[in-house]
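Trainee: Make a model of this:
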Amino acid sequence: MIDTDWARDLAQWIRFEQTPGVGNDTGRRLLSAFGLPQHVFDADFEALAAVVPERVARALLAPLPSDTRALIDKTLDWASLPGNRVLTLADDDYPRQLLNISDPPLLLYIKGRIELLRATSIAVVGSRNATAQGVLNAEKFSESLSRECLTIVSGQALGIDTAAHLGGLRGVGSTIAVIGTGADTVYPARNRALAHQIADQGCIVSEYALGEGPIASHFPRRNRLISGLSRGVLVIEAAAQSGSLITARMAAEQGRDVFAIPGSIHSPLSKGCHLLIRQGAKLVDSAQHILEEIGELPSRLPAVKAPAVSGSAPECMVLSALGYDPVDMDTLATRCEIGIAELSARLLTHELDGLVETLPGGMIRRIATS
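Mentor: This is a model prediction of the structure:
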C-alpha cells in the first residue's frame, strides 16, 4: 500500500519543479522564503511576487496542468517499485556532497543501490571515441580503485564512460551512472545491458523527469553532478575541446581534485589531458597515485602480471620496434627491415591478440596491457 503522506509530499515537489519558471535557483529561493513546496502553493500572490517574478507567481497559483498530473501519477508508480527512489532537497538521503555545489537539483531520481551515494567516489571520464588503449586504461584504473572500495562515477556514454563502469562493477566499490535522460530511459541504446547491470549492482542517478529523452543541453549540465558526487575526477583521453574538460573545470570549481593520464604528444586525444596537467591537474600513471592523493589506504592487491607476448622472436622484435608512440607502416617496416606484406601479417596477429591497434590514418600503436 502506498503511503499517502509520502505520495502527497512527492506530488507537491514534482508539481513545484515542473512549474514554468521554477528552476533550481528560483526553486531554492522560494523554499528559503516559504519552506516546503506545499507552503509555497499556499502562499498568496503578493507574497510570491515579492520573491519571484509575477509570471512565476501566477504559474504557481494556476490549476494543476493535466500533463503534470499525468507525470505525477507516472512518477509515483515508478517510485513505488523496488530499487527506485525520488529524493528531494529535504530528504535525509539526498547526497550531502551535492548540497555544497552551486546548483543542486531540486529532485534526484535514483535507481539501484542508494547507499552508494554516501560512498567515497572517483569520477572517471573521457572520450566517447576512445582508443583501445584508453578503454583498457579506464577499465584497469576503475577496477583497481573499486577494489579499494572507491565508487566509480561516470556518465554511461560510449567509450571511456562505458569502460569505467565495467571496471567499477568488478570491485566492491561498484559504480554510479549519472545520466542525461529520465531514469526510465536508456541512452545510448547500445548500453542497455550495461544500464540494467548498473541498476542491479550499482546506482543510476538523474535530475530529469521520467520520460525525458537525450536532449543535447542535458549532458553538459549533468557533468556538474558527476564531479559533485566525487572526491576527484580522473580524465582519460580527451580532445582539446571536450565535454570531459567541462567536467574537470566544474570539479576544480567545486574544490575537487583533478587527475589526468598523459599520452602521446601525437594523439589528438591526449591534448585535453596535457592541457589539464599544464593547468595544475595531477599527472597519474597508476591507480596508486590517486589513492595516495585522496588519503586512502594503499592498494594491497597483487601486482598484475603483464601477459606474455605471443609470437616468434621476429614478431616480438616488431613490438619492440613499434614502441608506444603511433608510427606509420613504412617507418615500422624500415625499423624491422622486413617487407610491408610480412609486417602486415605479423601486425594482424598482434592486433587479434589485443597487443596493437590501428589508428585513423593507418597509424599503428602498441597497447600497454599493464
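Trainee: all contacts plus neighbour counts: C-alpha atoms, from now on.
Mentor: OK.
Trainee: Can you point out the buried residues in stretch 191-209?
Mentor: For stretch 191-209, the buried set under the neighbour-count rule, 16 or more other C-alpha atoms under 10 Å, comprises 194-199, 201-209.
Trainee: List the contacts of it.
Mentor: Applying C-alpha atoms under 8 Å, 6 or more residues apart in numbering, the external contacts of stretch 191-209 come out as 105-114, 116, 156-158, 162, 165-166, 169, 174-183, 186, 222.
Trainee: Looking at the residues you listed, which are in helices?
Mentor: Thr162, His165, Leu166, Leu169, Arg222 (DSSP state H).
Trainee: Compute the distance between the last one and Arg335, please.
Mentor: To tie it back to what came earlier, the one meant is Arg222. Shown here: Arg222 relative to Arg335, a distance of 47 Å by C-alpha to C-alpha, to the nearest Å.
Trainee: Between those two, point out the one with more neighbours.
Mentor: Between Arg222 and Arg335, counting by other C-alpha atoms under 10 Å, Arg222 is the more crowded of the two (21 against 14).
Trainee: what sits against that one?
Mentor: Counting by C-alpha under 8 Å, 6+ apart, Arg222 has contacts Val178, Ile179, Gly180, Glu207.
Trainee: run this one through as well so I can compare:
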Amino acid sequence: MHSNSLSSRELAWLRLSLTPRLGRKTMHRLHQVFGSIEAIVADTTPARLARAGLSPKLAAAIPAAQEERLLAAARRLARGGVRLISYWDADFPPLLAAIPDPPALLYVRGHWPPEPGLAVVGSRRAGAQSRQLTREIARDLAARGVCIISGLARGIDTAAHQGALDADGATLAVLGCGIDQIYPPENRVLFEKIAEVGTLVSEYAPGTPPFAGNFPGRNRIVSGLARGVLVAEAAAGSGSLITAEFALEQGREVFALPGSAHDSSCSGSNALLKQGAHLITEARDILEILWSNLPQAPRTPAAQTPETLSAEDLRVLAPLDATALHIDEIVRRSGLTPMEVSAILLHLELQGSVRQLPGMHYQRVRSG
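Mentor: From the prediction side, this is the model:
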C-alpha cells in the first residue's frame, strides 16, 4: 500500500519533473554531478546548479517551481496511490535501466508486475480479425503468467490489455501523457481497471497532455520493459514500427502477425517478417521462443452475477442472449446514449459478462 502523502524524496523528484524544459537527460546530468536527489535540492542556487551545465534560465527555474502547482500535483498523485521511482532506486526495473536512453523518473500506479513481460503493439484502426487474434494471444500468454505490456491506445493496444484481463492476468500500460490523464477518453473504464489490478506507468509529469511528440518516447519504454515485442498489425511508417526498431536496438525478440499482402494496414508488419521477425499465429509460438519452461496455469475469471450488476449494466445485458446484437441495436433497446453503452460494454467485457464479436456485435456470456 502507498501512503496518503509523498515522501520528501518523491517531492524533490516531482519538483524537478514539473520544472519547464527540464527533461530526463538533464535529470541524469544533475544526478551524475551531485550524486543524489537530496544533494541536488540541498542547495538550488542557480550558480551551484549551473555546475551541471544548466543554462542560467533553467537553473533559476528549479527553485522557482510554483509551490502551489507542486503541492496540488503531490496531493493528486498521493490520492491515486502513485509512487515515483527514479533510475537510481533499487526497485527501478532492471531491463528498462539497461536500454540506451532510460527514463530518469517513472510515475507508477498499481502493482509492479513480475517478469516475464511481452509488449504488444499495433494499429489504432486495426481490423476486427487482428484485434480478436491479439486478444486471444494476450489472454493465453497472460494465463501462463506473462505480463502483457502495451500503450492503452485504441485498437491493438486495447485488445491486448483486454486479453490479459480476460485471463485475470498481469497487464501494464505505458502512457504517452501524465499518469493523471486518461487518453483516449473512451478507455476510461479500461484505465481504471488496469489501475485497480494491473500497472500504469508514465515518465511524463502530472498534467502533461498526450502530445504527439510524447509517443515515440513512450514506445521505447514499452519495448524496454519487455523481453519481446509482438507487432499485431502495422502500416508502413507507423509508430508500431518505431517500437520494433527500439526493440531491436534493445536486443529484444520481435514477433509479427502475418497479414494480407493486399492490405496496406499490414504492410509494416509483413515487412518485419521479411526482415527476420518471428512469424506468429498463436501464443505457443512466442512461448516456444521466449518461455518454453513456463508452467501451464490457465485462469478463467467468472462472469458477474446479476446481483453485482448496476441497473444500467442490466439494461445493456437484457437484450443480449445467444444471438449477437450490433452496438447500435443495443443502444436502441437500452435507451442509453452510445457513449454510455460503449463504456458499459467494455466494463462487462472486462468482467467476463459479454464478449465482442467482429463488426461491433456483442454476445452475452452465460456462466456455469
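Trainee: Quick TM-score on the pair, please.
Mentor: Their TM-score after superposition, calculated using TM-score structural alignment, normalised by the length of structure 2, is reported as 0.75; 302 aligned residues with a C-alpha RMSD of 2.7 Å.
Trainee: Could you pull out the helices in the stretch 1-150 of structure 1 for me?
Mentor: Using DSSP state H, counting those that start in this stretch, the helices of the stretch 1-150 of structure 1 run over 4-18, 24-34, 37-42, 45-49, 54-61, 66-79, 132-147.
Trainee: just the strands in the stretch 151-300 of structure 2 please.
Mentor: Applying DSSP state E, counting those that start in this stretch to the stretch 151-300 of structure 2 gives strands spanning 171-174, 199-202, 228-231, 253-256, 278-279.
Trainee: among the ones you listed, which is nearest Leu346 of structure 2?
Mentor: Set against Leu346 of structure 2 and scored by C-alpha to C-alpha, the strands of the stretch 151-300 of structure 2 come closest in strand 171-174, at 16.3 Å.
Trainee: what's the mean deviation for the closest one versus structure 1?
Mentor: When structure 1 is overlaid, strand 171-174 of structure 2 sits 0.6 Å from its aligned residues on average, using mean C-alpha distance after the TM-score superposition for structure 1.
Trainee: and that strand, what other elements does it pack with?
Mentor: If contacts are counted by 3 or more C-alpha pairs under 8 Å, 6 or more residues apart in numbering; DSSP states H and E, strand 171-174 of structure 2 sits against strand 147-150, helix 156-166, helix 188-197, strand 199-202, helix 214-224.
Trainee: try 7 Å
Mentor: Contact analysis of strand 171-174 of structure 2 by 3 or more C-alpha pairs under 7 Å, 6 or more residues apart in numbering; DSSP states H and E lists strand 147-150, strand 199-202 as its packing neighbours.
Trainee: How far off centre is that strand?
Mentor: 3 Å (C-alpha atoms, centre = their mean, to the nearest Å).
Trainee: for stretch 266-274 of structure 1, same thing?
Mentor: That offset, for stretch 266-274 of structure 1, works out to 20 Å (C-alpha atoms, centre = their mean).
Trainee: ditto for stretch 164-182 of structure 2
Mentor: Once both centres are worked out by C-alpha atoms, centre = their mean, stretch 164-182 of structure 2 turns out to sit 4 Å from its chain's centre.
Trainee: Quote the end-to-end distance of that stretch.
Mentor: Taking C-alpha to C-alpha, stretch 164-182 of structure 2 runs 20 Å from one end to the other.
Trainee: Stretch 75-83 of structure 1 now?
Mentor: 14 Å.
Trainee: circling back to that earlier point, out of the helices and strands packed on strand 171-174 of structure 2, which is closest to Leu225 of structure 2?
Mentor: With distances scored as C-alpha to C-alpha, the stretch of those nearest to Leu225 of structure 2 is strand 147-150 (7.8 Å).
Trainee: returning to that earlier point: which of the buried residues of stretch 191-209 of structure 1 lies closest to Asp44 of structure 1?
Mentor: Using C-alpha to C-alpha, Ala209 comes nearest to Asp44 of structure 1 of those, at 27.5 Å.
Trainee: how about that closest one, what's its partner in structure 2?
Mentor: The alignment partner of Ala209 of structure 1 in structure 2, by TM-score structural alignment, is Ala205.
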